[in-house]
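**Student:** Have a look at this fold, sequence not included:
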């Protein structure tokens, strides 16, 4: 497999939206409440791409996965019920979704590892992320990758677990 991590383009939206819909269905089938309220939707993805924060992981030219990566821009994180590990610049990973054709291949982990490289190149050494209490696959990935539970944040009226990973400074 020849994976590449790149910024998404507007021409990628139909493929990304299909992947998001598959991920929404998987969350529902897993018994999770995450993404069962009309979010994310196609407008959210289009806005991500317009803002330059939408990324795709490709296998050769096939889009396998999607994620949004923001920098120093998550107002909900200012209201953490808990304590972040750091107070400086940070990246946030949101809306991680994997195509049904690529589940079970460790691609969510690859997205986080590519994100680490991207963040370090920008001289940022913290990644923050949140997920639903019942998103067991993501909770396991965050644990495996060394993220630290920091507390809870509230998104759209529900509490979510918040994590941070401090990256090594070279």
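**Tutor:** On my side now, so go ahead. Remember, predicted model here, so these are calculated numbers, not experimental data.
**Student:** Every contact and neighbour count from this point should use C-alpha atoms.
**Tutor:** Fine.
**Student:** measure residue 25 to residue 109 for me?
**Tutor:** From residue 25 across to residue 109, the span is 20 Å (CA to CA, to the nearest Å).
**Student:** Same check on residue 95?
**Tutor:** Applying CA to CA, the value for residue 95 to residue 109 is 14 Å.
**Student:** Presented hereafter is structure B, for comparison with structure A:
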């Protein structure tokens, strides 16, 4: 990849659904191959992606016009975050990041980190200065990214019956 890459974060449209699902399936297989239990129970699925797009939550990260990654971005709405075994850094408006998936064709190029930095810029443009997210205890790739980008471990939240590590980053 050239250093002159052009990347944008944009809202996904119904026309993007097939490529998003392909990327998410690649991520599901990677989680399995890494020995992670995350995303191994039928979630996320094509309906999840369709609902993300319909609700305006789905976002594509494009590099030089090619879809490199996908994520759901949701402002101020994650019921599971209301009950944390721990403490969030803030009680202000926040942006939730869910369903981060990078295309196999872009692995090993720091795309997830670039995606997170672009999401942070997006949040600030919306005057939101807190990002919250969660991940499985065994998603080592995501845990490494969160550490690298200075996300703070805040405790545990519970999704569909299992504990997940919760993180927050306050933006400046």
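**Tutor:** Done, it's in. Predicted model only: the values in this text are computed from it and were never measured.
**Student:** Got a TM-score for the pair?
**Tutor:** Overlay of the two chains. TM-score (TM-score structural alignment, normalised by the length of the first structure): 0.97; 168 aligned residues with a CA RMSD of 0.6 Å.
**Student:** neighbour count winner among residue 95 and residue 109 of the first structure?
**Tutor:** Neighbours were tallied for residue 95 of the first structure and for residue 109 using other CA atoms under 10 Å; the higher tally belongs to residue 95 (20 against 15).
**Student:** can you pull the contacts of the more buried one?
**Tutor:** Residue 95 of the first structure sits next to 40, 66-68 when contact means CA atoms under 8 Å, 6 or more residues apart in numbering.
**Student:** Which parts of the first structure are helices?
**Tutor:** In the first structure, the segments counted as helices under DSSP state H are 13-29, 42-51, 107-121, 136-144.
**Student:** Report the angle between the shortest one and helix 107-121.
**Tutor:** Between the axis of helix 136-144 of the first structure and that of helix 107-121 there is an angle of 40 degrees, by axes from the mean of the first three to the mean of the last three CA atoms, to 10 degrees.
**Student:** counterpart of helix 136-144 of the first structure in the second structure, which residues?
**Tutor:** Alignment note (TM-score structural alignment): helix 136-144 of the first structure is matched to residues 140-148 of the second structure.
**Student:** Return the entry from the contacts of residue 95 of the first structure with the maximum number of neighbours.
**Tutor:** The most crowded member of the contacts of residue 95 of the first structure, judged by other CA under 10 Å, is residue 66 (30 neighbours).
**Student:** Residue 99 of the first structure: neighbour count?
**Tutor:** Here the count is done by other CA under 10 Å, and residue 99 of the first structure has 19 residues near it.
**Student:** In contact with it, which residues are there?
**Tutor:** When the contact criterion is CA under 8 Å, 6+ apart, the partners of residue 99 of the first structure are 19-20, 22-23, 64-65.
**Student:** Also residue 54 of the second structure?
**Tutor:** When contacts are counted by CA under 8 Å, 6+ apart, residue 54 of the second structure is found next to residue 14.
**Student:** What's the separation between it and residue 142 of the second structure?
**Tutor:** Following CA to CA, the distance that separates residue 54 of the second structure from residue 142 of the second structure is 26 Å.
**Student:** go on, residue 42 of the second structure?
**Tutor:** Summarising the geometry, the distance separating residue 42 of the second structure from residue 142 of the second structure, computed by CA to CA, is 20 Å.
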